[in-house]
Each structure stands twice: as C-alpha cells, then as structure tokens.
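> Fold the following for me, if possible:
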Amino acid sequence: MLLLVGGGFVYLTCQHRRQVAASALATRIAKEQALVLNNERVGMVRVEGRHILWANRAIHRILGYDDGAVAGASMRLLYPDDTTFDHIGALGYEALRRDGRFHTQVKMRTRTGNELWVDLSATALTNTEFLWMVVDLHQLKHSGERAQHQALHDGLTGLPNRHLFEELLRQAVAQAKRDGQGLTVCYLDLDGFKPVNDTLGHHAGDEVLRAVGDRLRSKLRSNDSAARLGGDEFAWFLSGVANESEARAVVERCIEIASRPIELTCGATVRVGGSIGLASSDDHGYSADRLLQAADEAMYQHKHAGRTRDTSVETDRLGVSAHATLRNGADRGDSLLDLTGPGAAVVEPDVVRVAI
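Presented below is the predicted three-dimensional model:
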C-alpha cells in the first residue's frame, strides 16, 4: 500500500514538473514570437481575403501610419495604384498556393502618398491566412551607403582616408600615364598642432583639423584629391602637374590658406603651420606607392631639419599669432616646402617658446 502511494506521489510530482517545464517553454516561445513580430525593422501584416487582420509597429513606421491605423483596411491601401495591387495579388497568391511562399520587390505607398521601394515576401499560415513581410529598401540602401562612406572617409574632416586616397592615387597615376601627363603628390604634416591639443584640449585640435581639411578642399581643383591620412597628416595629388615649378603656385595657395588664423568655439584664435614634401612623376615615375613614399620622406627630412630652430610667440588670453615663412630646398629631386608657424594657444598672457 505504501509503495502504491509512494509511486503515485512520484508520478504526480513528475507530471507537475513536466507541466511547469512545458508552461515555461510555452511562455518563452511566446515572448520570442512577440519580439519577432514586434521588431522595428521588418513590417508584418496578417492577411485574409486581402484584408489586414493584424499589423505590427514596424509596418506603421515604414509607411508613416499611426499605430493600429492599417488594421482592418484592404491591402490596396499599401499600393500606389490598382495595377500594382492586382499584379501583386495575381503573382503572389499563385506562388503561395503553389509553393507556400512568395518574394519580390515592389513600390508601396506611404501615408503621405510618396512611393517607397520595399522588399516584399509572404508565407502561408493556413489555407486562407497569410503573413506578408515588408523591408524598407530605401533605408537599407542608405545605410549601406553610409557604411561605405564611413569606411572610406575620415570621420572628422570628411576627407578620403588613407585607404581611399591610395586607391584614388593609383587610378590617377594610371590615367596620367595613359595620357602622357604628369602628376605630383603633396604630403603635409602640421607644425604647432600639438601645443593646441595640449593647451586647449582635443576638441580644439579637432576644430583645427576640420578647418585645415576644409581649406585644402576649397583650394584644390575638381580633378585633384585631398585626404587626411591620420593624426595631423594630410596629402593631396595634383593631376597634370609634372614637376615642382608647376606645382608651386597650387601649393603656395594651399599653404597660405591653411596658415590663416583659426577662430575656435572656445574663443581662442590659433594659427598652425606645416611641413610639406613634394614628389613628382618627372622624378619618381608612375608609381603611386613610390610617389607617396617619396613625398612622405621629403616632408620628414625637411621637418626634422627645421626642429633645430626656436621661435618666440607672443600670446594674449585668446591665443597666439605666428608668422609663416616659405622655404624650399631639394634633395634627390624632391621639392621640400616648409611653412613654419607654431600654433600654440594659451589662456594666460605670457611669451611661449616653441621648438619647431
């Protein structure tokens, strides 16, 4: 008797545990289904007889309707015209009857009457009910474009980054070689940038970099290209320019505008200079890698030579003024241009000595 009672108790306990486990599983599945159905990106409508029985939040957001506004409406509401509505109905329901699923890309109509390209798919739930799913292709397209732009451009200045610049340079070199034209690469490293960063902070340094990038962009021709390579280093190439003498006028314009005072949002006015190295196709041939490397080497050689000089800068509470001078020299056929302008900014009246 005791064994019978004990066995019954164990059986009931096991049954209860299985019911609890099944209930927990059902609850978890229901939550997961709710998360899927109420996602923010994929619009969903449950349809019977081409009338909407239920719609999730995403479809309202994609098409611009208030929550709950499309439930009970005809699917015709979502299409721009009767022709599209009839065409999708004929193709879609034939595929659903045959394969149990359907997929296409089509224009839908938003609440404001605008047309919107979407990825449209459907699956059969029962013999009479179907789940239609809508993905905004416009958003995906622009998300992809933004991601590609971010991968190839400097996030601070909007200029091409090193990867894109090297690709543009290779294309420009190949074009110049085919056309029998010259090309010159310019490599710029800012002087006086570190004191701005150290004294006024990284936000001020970012403003300086943006200003220099904007100024370089404004002075270059449409067939030239400038880039921020990283840190305070910039580069650009001059298509159709084969040697130093041809490049000088363009480079001097870039130097002049880059060295103008920069007014910062903190109230300070700063001025930076730069060391520039040039490498032309006349001296280094039609190799993108060699041109960029030679311009980089020329810049560093002249920058390091210039660091033996000390420059005094008188400052006030808003910033500094610095005098820019242009020099040139040559070594191994590279043109070396140096703009000296130690742009250290301080907030206390004093005389600052900066080695450049």
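
> rest of the way, CA atoms for contacts and neighbours
OK.

> contacting residues for H153?
Listed by CA atoms under 8 Å, 6 or more residues apart in numbering, the contact partners of H153 are L159, P160, N161, L164.

> can you count the residues close to the third one?
In other words, N161. Using other CA atoms under 10 Å, N161 is surrounded by 22 other residues.

> doesn't S225 make contact with it?
No - if you go by CA atoms under 8 Å, N161 and S225 don't touch, sitting 10.9 Å apart.

> got the contacts of H153 as a markdown table, with distance to T311 columns?
Shown next, in a markdown table, are those (distance: CA to CA, whole Å):
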| residue | distance to T311 |
| --- | --- |
| L159 | 31 |
| P160 | 33 |
| N161 | 32 |
| L164 | 37 |
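
> Show me these that map onto helices.
The helices, defined by DSSP state H, take in L164 from these.

> this one next, for a side-by-side:
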Amino acid sequence: AQRRQALLGLLYAPLVAQEILHGLKEGLAAAPMDFRLLVDDHTATEDLLLDSSTGIQPLDAAPSAQPAFDLRVVAAERRVEIAGRAFRLEAALTTAYERAVIDAAGWGPGLIGLLLTALLAATTYLLAAGRARAQALADAMTEDLRRLTLDQQAMLDADVIAIAKLRGRRIVWKNRALEQLFGYGADEMLGLPVRELYVDEDTFAALGRNAYPVLSRGGHYRSQLQMRRKDGSLVWIDLNGVALPGERDVDTTLWMMADITQSKAHEARVERAAFHDALTGLPNRVLLADRLRQAMAVAQRQSQKMAVAYLDLDGFKAINDAHGHDAGDEVLKAVAQRLSSGIRGSDTAARLGGDEFVVLLTPLPAVADSRPACERLLREILAPVRLSSGVTVQVGSSFGVAHYPLDGVDPEVLMSRADQTMFESKRAGRCRIRWLNGALPPEELDLSALRRTAEELAAEAAEADG
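Prediction:
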C-alpha cells in the first residue's frame, strides 16, 4: 500500500500543481498581484512549487531564485494545508502597481495592505477550488489505476500465456496457465526446479548458457523447444524470458510460455507435403536435389564415392490397365516400402513421379560397392505383390547407375547420365541393371529370368494360400 501511495504521488504531483496554478491564474487574471506557493516543511530550505510568472517549478527550486517578496512594500502570506501537507502562499502587489499607488498617494499603504489582505483571502479561496479540481482529477486517476490493476491481474490469470517467475532457476511465482500447461495441481509448482520441465540435462544446460548472458545485459531471450509435462508427454513451447532488475536477487527472471504444439505439427505437415511424395511418403524431386548436393559435398570432403541409381518399373502400365489405378497405387506403395527397407540410413530413396524412382547410395568406399546394393533392391522389387483385391501381380525394374566422381561432378550431369543409362538398360531387355564406370565399359546384370507369367503368379499364390 505504501509503494502504491508513493507511485500515486509521483503521478499526481505535477497534475495537482497544474490544476492549482490554473485555478489561481483564472481567478486573479485581472489582479495586480504576484504570488507563489512553497512547501512549508519547516526545513532550512523551502521548496518552491509554483510561481505566478514562471509556472510550475522543480521541487528543489530555491525561493531565492525568484524576486524576493520580503522586499516588497506591500506583501502578505497565509499557510494552507493540501492533502495533509503544509504549504505557504505568498502574495504581493506587483512592483509596477506598488510604484503607481505610492506615487499617487503616499498616505495609502495601510489601505493598500487591507486590499492586499482581501486579495490574499480570495486567493486562498481560489487555491481551495484548484485543490478540489486536482482532487477530483486524482480520484479519477486512482480509479483508472485500479481498473488497470484489475486488467493486469486478469491478463496474468489468462489461460493463453503461462507465466513463471524464477529465482535460481526455481519457480517462486506462477499463474494458473502454467499449471494447466504442464499438468500440475494448484501451487504444486511453487519451488519446483525448472530442470523437471526439460527433456534432458543437455537441453536444460544449453538454455542456461544461451539465455542468461543475454538476460544479464538487459536483453530478451526467445526460443522454441520441446518441454516435458508432469505425465511425461512432450509439448512444444515458445519461450520468452526477461530479467527483473528491480528484484533483490540478480538471478530473478520472468518467463512467458505459449503452447505451440499444434502449430509445430502443422508446420511439419506443410514441410512434409512440400518435400515428400503424397502417395508413397518418399522424398520428392525437390528434397532429392538437396540430398544429392549434400551427398556430393560430403563425398568430396571425405574423398569417397557415391552412386545415383535411376530406375523405372517394368510392367507397371499393364497392371494399371488390367486392374485399375488403385491397384497401380498399391504397387507403387509396395515398391516404395521395399526401397526404403533395403537401403541404409545414410542413403535416400525418392519418387520423381509416375513409376520413376531414384536411389542415392552414399557414402561408398569404392564404386564396386554399389553393385550388391542395386542387385538386392531389384530382387526385392521383383517379389510378387498381393493386392487388396486378392490378385497377385509382379513388376520388374530397369536400373541405370552413375557414380561420383567418375561419371560426373555436377548434380544435374550425374542425374542425366543415370537417367540415360536406365533407358539403355530398358532397351536391352528390361529387369536389368547397367552400371557406368567412368571411361571403362558399362557393366550389366540381367535378372529377367525372375519374371513370372500371370499363370505362374496365380499358381504360386494359390499354393501359398493352400
């Protein structure tokens, strides 16, 4: 309460003085008087609050800075009390009016003093009127401040933004939204070390290293990270922190947190749609180009090899025509799954569109290391596919393989050479793999013997079901 009164005093003092000055000037506009208002606090120095000629003064202005009233021929003073504080109101005839009156009638100082006393009484009345206007203004501002306090409290208790005050990275104050965000009961988080809210020790330590130097310089720190709720589930948080320099403890900070889990999930969906094939979930052409550039850069730094395998399905159109596009989609999904399962974590399988796929094999210690990988993938593709309709079908594939750096050091050149080699493989008889090897003749592998006729597939399926 005392701090609030002090704050109100700082806010209202200039306004109160302004209202008083306005009231005095308004009432004495035609009077030949000078006046001034001083703080009468019985100290060695008196603070001049306002002066009729210069207006409101700083609280530490010395009365001697103005023409001395005690040198006036006709002057008077009166003590008044405003809001429990003593002030002294001094008034005097202006020096010009004094001169005029004395020159006109040297016997009249007594009468003039009587007139001045009357004017001073009127001035005191006007001062009271100014005080009333100032008090009304102060009451209105007090009500505004009360409403502002209620608004601030409502914002602090809102469910949208979670707020925590930390001291030594422990929670010493929180709002209800923080408890709801992290799944804790009422006041259960008071005194809680915030380490409990982080996914792991490394994340907790990293935020401390990054955030607190910024906060100590008076800056704001903002980050987005996953944090842990009481039940162990993870939630994405937009975290914003600021130091509280007015606190006794230098490590007191205020943090605001918003749940952005849904927006992060939406971002992930949008990003996946932009960089992945909608049907198979494999990386699309855009992501493949980025992965290829990265793989070539790594191979160059580490003096290693890498391979681009361009492949096209054999017999896919016949399945589409005979069984419909839904059946074709099932085949494409099955091939994508087999490619993804048959490569390493450092490799990439991508769908370019239609029945065309690309596999990046990286890194490779030697060019020859691409051969067993490609053969394994083709054998997986040649395995029969059981459709949801119960029909069993089979597709083959023709591979064209180019190597970095033997067959190209530019991504587009490498892709183009692999594409051209795939068409050469298809023209040679399908279900083949053709490897480029720099200046040496290409190598080929023919797996067409693994193709089955429709009758053979049906018989094998019947035997498997039997």
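
> Can you select the buried ones from the contacts of H153 of the first structure in ChimeraX?
Buried members of these, defined by 16 or more other CA atoms under 10 Å, are picked up in ChimeraX with:
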select :159,160,161,164
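
> Filter the contacts of H153 of the first structure by whether they're kept in the second structure.
Checked against the second structure using both residues aligned by TM-score structural alignment, their matches' CA atoms under 8 Å, these keep these contacts: L159, P160, N161, L164.

> ok, now which ones touch the third one?
With contacts defined as CA under 8 Å, 6+ apart, N161 of the first structure is in contact with L152, H153, D154, A227, R228, L229, G230.

> at 10 Å what do you get?
Residues counted as contacts of N161 of the first structure (CA atoms under 10 Å, 6 or more residues apart in numbering) are 150-155, 226-230, 234-235.

> From those, list just the buried residues.
Among the contacts of N161 of the first structure, those classed as buried by 16+ other CA under 10 Å are L152, H153, D154, A226, A227, R228, L229, F234, A235.

> need the residues you listed in TSV with secondary structure and distance to V354 of the first structure, can you?
Converted to TSV, these look like this (DSSP: H, G, I helix; E, B strand; the rest coil; distance: CA to CA, whole Å):
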residue	secondary structure	distance to V354 of the first structure
L152	helix	35
H153	strand	32
D154	coil	29
A226	strand	28
A227	strand	27
R228	strand	25
L229	strand	25
F234	strand	22
A235	strand	25
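
> From the chain's centre, how far out is the longest helix anywhere in the first structure? Work that out for me.
Longest helix of the first structure, by residue count under DSSP H: helix 2-37. Centre-to-centre, helix 2-37 of the first structure and its host chain are 51 Å apart (CA atoms, centre = their mean, to the nearest Å).

> hey, where'd the strands end up in the stretch 51-200 of the first structure?
51-55, 101-109, 115-124, 129-136, 183-191 (DSSP state E, counting those that start in this stretch).

> any chance of those in a markdown table, with mean neighbour count and distance to E94 of the first structure too?
Shown next, in a markdown table, are those (neighbours: other CA atoms under 10 Å; distance: least, CA to CA, whole Å):
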| stretch | mean neighbour count | distance to E94 of the first structure |
| --- | --- | --- |
| strand 51-55 | 19 | 17 |
| strand 101-109 | 17 | 9 |
| strand 115-124 | 19 | 12 |
| strand 129-136 | 20 | 13 |
| strand 183-191 | 27 | 61 |
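
> I'd like the ones you listed written out as CSV, with distance to S312 of the first structure added.
What follows is the strands of the stretch 51-200 of the first structure, written out as CSV (distance: least, CA to CA, whole Å):
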stretch, distance to S312 of the first structure
strand 51-55, 71
strand 101-109, 67
strand 115-124, 62
strand 129-136, 60
strand 183-191, 14
